[in-house]
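Sequence first, predicted model second:
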Amino acid sequence: MSTTILYFTIIGVIGVAIGYIIAKMIERSASSKIITDAEKSAATIIKDAKTEGESIKKDKILQAKEKFIELKSEHEKVINSREKKMSDAEKRTRDKESKISSELGRNKKLNSELDDKLKDYNHRIDYLEKKQAEIDKVHTQKVQQLEVISGLSADDAKDQLMESLKETAKTDAMAMIQNTIEDAKMTAQQEAKKIVINTIQRIGTEEAIDNCVSVFNLESDDVKGRIIGREGRNIRAIEAATGVEIIVDDTPEAIILSCFDSVRREVARLSLHKLVTDGRIHPARIEEVVKKTRKAIDEEIIEVGKRTVIDLGIHGLHPELIKMVGRMKYRSSYGQNLLQHSREVAKLCGVMAAELGVNAKLAKRAGLLHDIGKVPETEMETPHAILGMEMAQKYGEKDDVCNAIGAHHDEIEMKSLLSPIIQVCDAISGARPGARRQVLDSYIQRLKDLEDIAFGFTGVKKAYAIQAGRELRVIVESEKVNDDKASNLSFEISQKIQTDMTYPGQVKVTVIRETRAVNIAK
């Protein structure tokens, strides 16, 4: 049994060995075949690589040759261009040399000709000097003969001729001046009038006339006795506390408060109203009420100033200047309320400055402040324009604004375009109909002065100031004044009025000359 097992074991081992040997032989045969195929492939690849390398080498060589040929051709072009430029430069140089040579030859010829002409010129000068001497001698002889004939010396004749020429020249000059002014007016006045009219039309104005008296109405005449008080002590206390004169007369249910200071008059009016309403009227109560009323008025003045600058769009104004603006409410100028006038001027200045391309905000500021010199708390002898300028400088206003304030009545020289704008707008506000109240005596005197100026000229027969002094009509004697002199007379009278008189608006001067031929048929 064991022998059989051993036998089969040996047979199995031998079979395994034989199978392993067979497998190795098969593997070795396959490996040799793979190696053979690999060697063939490698040979083929190497052969193809060599062929491709040769092809690439040939292409590169061809490209290098083409690049070389291209660079060579460009180099030849550059060299040819440089040679051409050099040849052109040489040609220009030769041309310049030939031109210079010809110019030198021509200059020599010209110098020769100039020498000949100079000799001829000197000869002619000598000849002319001799002729001038002969003419001077003949002229002297002729002048002497004319002096003997006329009986006048040369200087006397010259003086007479100068006088006659002077008169003629003066007439021609006046006519020329008049024509020049008219031509300027035709072009300049049209635009100026357009700007002024547009400015006026865009501003809504109010007419407010302040007086130096106020009327205080009473419920009954019995209150008058209480206001007067025992032996007049109440009325004296009111007058002393307010500085206002109180007039109690026969006017029914009314008393009159008289004072040039509108602030004091308003304080007195409000104080009386409080005293009458309260019923307690005695000196101590009067002083207390007047004190409170004055404080309330001061607060109202500041409030009015603030409201005014806000309405006009003016910013950064000093508190003291705001207070002065508020005080304008209680001041008047020729019957025109000063605050209303200043607001109107500020609006006019803003519109006109905008039309002329000037700073409108600065113009409004100067227009509002132009009359602050009229509202100082103490009386000053300085002109109000100069005083207002000093106040504006004190409180930090700009130089243009200060100059406009000081120059709006020509006390100082105008230094900016803002100054004439303020002056014109001030005149517009004051000259419009109904703006100011004129005293009858001064109005009549102005008309008389206009006529007197006209009578001061030779040849004036009659003179009439019409249209409230805005036109002067002058009638001249036709025998003494001709048409040319009539035109000159109109110009001279207008210049005299402009120089010697102060008036609102403008004055038109019309000279009338007529010639009458009268015959009677019988």
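Good, I have the coordinates. Numbers count the residues shown, from 1 in each chain.

When you work out contacts or count neighbours from here on, use the C-alpha atoms and nothing else.
Noted.

Let me know how buried residue 280 is, in neighbour terms.
By other C-alpha atoms under 10 Å, the residues close to residue 280 number 14.

measure it to residue 294 for me?
Distance, residue 280 to residue 294, using C-alpha to C-alpha, to the nearest Å: 19 Å.

Show me where the stretch 301-450 of the chain has its strands.
Secondary structure of the stretch 301-450 of the chain (DSSP state E, counting those that start in this stretch): strands at 332-333, 336-337.

okay, these in TSV with distance to residue 506 next?
As requested, the strands of the stretch 301-450 of the chain are exported to TSV (distance: least, C-alpha to C-alpha, whole Å):
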stretch	distance to residue 506
strand 332-333	20
strand 336-337	20
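
Can I get these in TSV including mean neighbour count and distance to residue 139?
Output for the strands of the stretch 301-450 of the chain, formatted as TSV (neighbours: other C-alpha atoms under 10 Å; distance: least, C-alpha to C-alpha, whole Å):
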stretch	mean neighbour count	distance to residue 139
strand 332-333	20	73
strand 336-337	22	75
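
Residue 414 is nearest to which of those strands?
Closest approach to residue 414 among the strands of the stretch 301-450 of the chain (C-alpha to C-alpha): strand 332-333, 23.7 Å.

Comparison target, given below:
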Amino acid sequence: MNLIILFLVAILSLVLGYLLRYLYGKKFLTSCEMQAKKILEDAKKTAEEEIRKAKQDAKYIIEREKAEFERSTREERQELLSWEKRLRHKEESLDKKYEILERKEKELYNKENRLKHEIFKIEEEKKLLHQQQEKQRQLLEKISGLTQEEAKKILLQSLEEEVRNEFALKLKKYEDEFKETVDKRAKEILACAMQRVASEVAIDNTTTIIPIPDELKGRIIGREGRNVRVFEQLTGVDVIVDDTPECIVLSSFDPVRREIAKIAMEKLVQDSRIQPARIEEIVNKTKEEFEEHVKKIGEEAAMEVGVMGLHPEILKLLGKLKFRTSFGQNQLQHTKEVAIIAAAIAGELGADINFCKRAGLLHDIGKAVSHEAEGTHHQISADIAKRYGESEKMINAILSHHEGIEEPKSVEAFILAAADAISASRPGARQDTVEHYIRRIEKIEEIAKSFRGVENVYAVYAGREVRVMVKPNEVSDAQLKLLAYDIAKKIEKELDYPGQIKVVVIREVRVEDYAK
């Protein structure tokens, strides 16, 4: 019974479940259909809206592109019209030019024909003229008795002599004008330069005076002259103690010894312990310190002139120049003078002032070692400058500051040579022995007399000028300049002398006649 009930319940449950499923599925299907219908309607509306927007956009784009196309087409049409107008204008211009060219071509053709005709006429006339010239030449040769070549030679000789005389006169005129202008400007520059140089002494002597209290003179002499003898033996300098108040004199031909003795004597005077052992100690110490003293002198000289950056070895050599002389002129003083004068001249001429100062200090540096090296002081100076890094321009200036070694290659080199000559030739700068002076005067006159046509020679102004009187029948006015040049060059070649020598050639013409 229970089994039947359970079976019925199961069947009933199945039927009920099926019914419920059917009812729920139908409802769900209806709902889905409604949603699908709604989606389709929405999609249709959206599609219609998109189609409408797309149509509007397409219409806008079509209208815009159409407007752009019309604008572009209009611009191109205008440009084409403009090109067409320009081409038409060029075509018209070319047509006109072509017409002008055709007209000119016709004119040129006509001119060419006329020229050909004229050339033909000229050629005919030339032939006729040549025939007439040949007849005239033959007639002239027959009358004069000279051939054409002989007549031409005589004419050329006459013209050559005339041109030479005219050229000599013009050359002399221009030379005189040039000399007047150059001399005036040179005197102004040199006067300005020399005014800046004021030397304390003219020449170096062989003695040095040391101020000393009179009460110390006896102590310096020592017992029986012992102190003086020791000092003289150690320094190689003569000590002169006389009645001259407040001083003693050191005498020596060697400036280095004299300077060492001067420094040592000044130290002894300050120390007051004057006895042989102390003298020997101070003299030996002074000799050891002398190199540093020399370098200090060089540094002071460079600073005084205003030259910086010199090599320490060059400064030492510069200091040694204080103890070298040339014709009695102190070489360090000469070097500083040259630097100052060269700088002054460079300032007037617009040249390199610093270079000229440096060249003035270095130009005679070789004289500080001239006894230690072979060669002239120019070459030694140039070698030293090159060794310590000076420029090629500086080396050329050093080598060329005296004639005969190398030609100057810059304005500064010429300025250095001029400054050196001014310093050497200023009054009182250098001295000479009477015997050497007389020999030099005689040699100058002898050289001048060796030339043909020289009648008398007179050396004046202490040998700084030589006046040469020539025979007027042997030497013409045109030859005077060449004779003066030859005499000057021979003097330069055969003589050594300070400064420069002026050569003056004088030709005096006297014409005599008698009144009857």
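The structure has been received and is ready for your questions. All of these numbers come straight from a predicted model, not from anything done at the bench.

Any idea what the TM-score comes out to?
In this superposition the chains share a TM-score of 0.66, using TM-score structural alignment, normalised by the length of the second structure; 423 aligned residues with a C-alpha RMSD of 4.6 Å.

hmm, back to that, relative to residue 44 of the first structure, which of the strands of the stretch 301-450 of the first structure is closest?
Nearest of the strands of the stretch 301-450 of the first structure to residue 44 of the first structure, taken as C-alpha to C-alpha: strand 336-337 at 123.4 Å.

Where in the second structure does the closest one align, residue-wise?
For strand 336-337 of the first structure, the aligned range in the second structure is residues 329-330, judged by TM-score structural alignment.

Next, the mean deviation of the matching stretch compared to the first structure.
By mean C-alpha distance after the TM-score superposition for the first structure, the fitted stretch 329-330 of the second structure averages 0.6 Å away from its aligned residues in the first structure.

What about residue 465 of the second structure, how many residues nearby?
Applying other C-alpha under 10 Å, we find 17 residues neighbouring residue 465 of the second structure.

Excluding sequence neighbours, find me the nearest residue to it.
residue 502 (4.5 Å; C-alpha to C-alpha, 6 or more residues apart in numbering).

do the same with residue 339 of the second structure
Of all residues not flanking residue 339 of the second structure in the chain, residue 360 sits nearest, at 3.9 Å (C-alpha to C-alpha, 6+ apart).

How much space separates the alignment partner in the first structure of that neighbour from residue 344 of the first structure?
With TM-score structural alignment as the criterion, residue 360 of the second structure lines up with residue 367 in the first structure. Separation of residue 367 of the first structure from residue 344 of the first structure (C-alpha to C-alpha): 8 Å.

These two: which has the busier surroundings?
Between residue 367 of the first structure and residue 344, counting by other C-alpha under 10 Å, residue 367 is the more crowded of the two (31 against 25).

how far away is the more buried one from residue 387 of the first structure?
For residue 367 of the first structure, the distance to residue 387 of the first structure - C-alpha to C-alpha - is 15 Å.

Repeat that for residue 335 of the first structure.
21 Å.

Can you tell me what sits against stretch 476-489 of the second structure?
Residues from elsewhere that reach stretch 476-489 of the second structure (C-alpha atoms under 8 Å, 6 or more residues apart in numbering): 165, 168, 447, 448, 451, 501, 502, 503, 504, 505, 506, 507.

Nearest residue to residue 370 of the second structure in space, please, no chain neighbours.
In space, residue 370 of the second structure is closest to residue 377, 6.3 Å off (C-alpha to C-alpha, 6+ apart).
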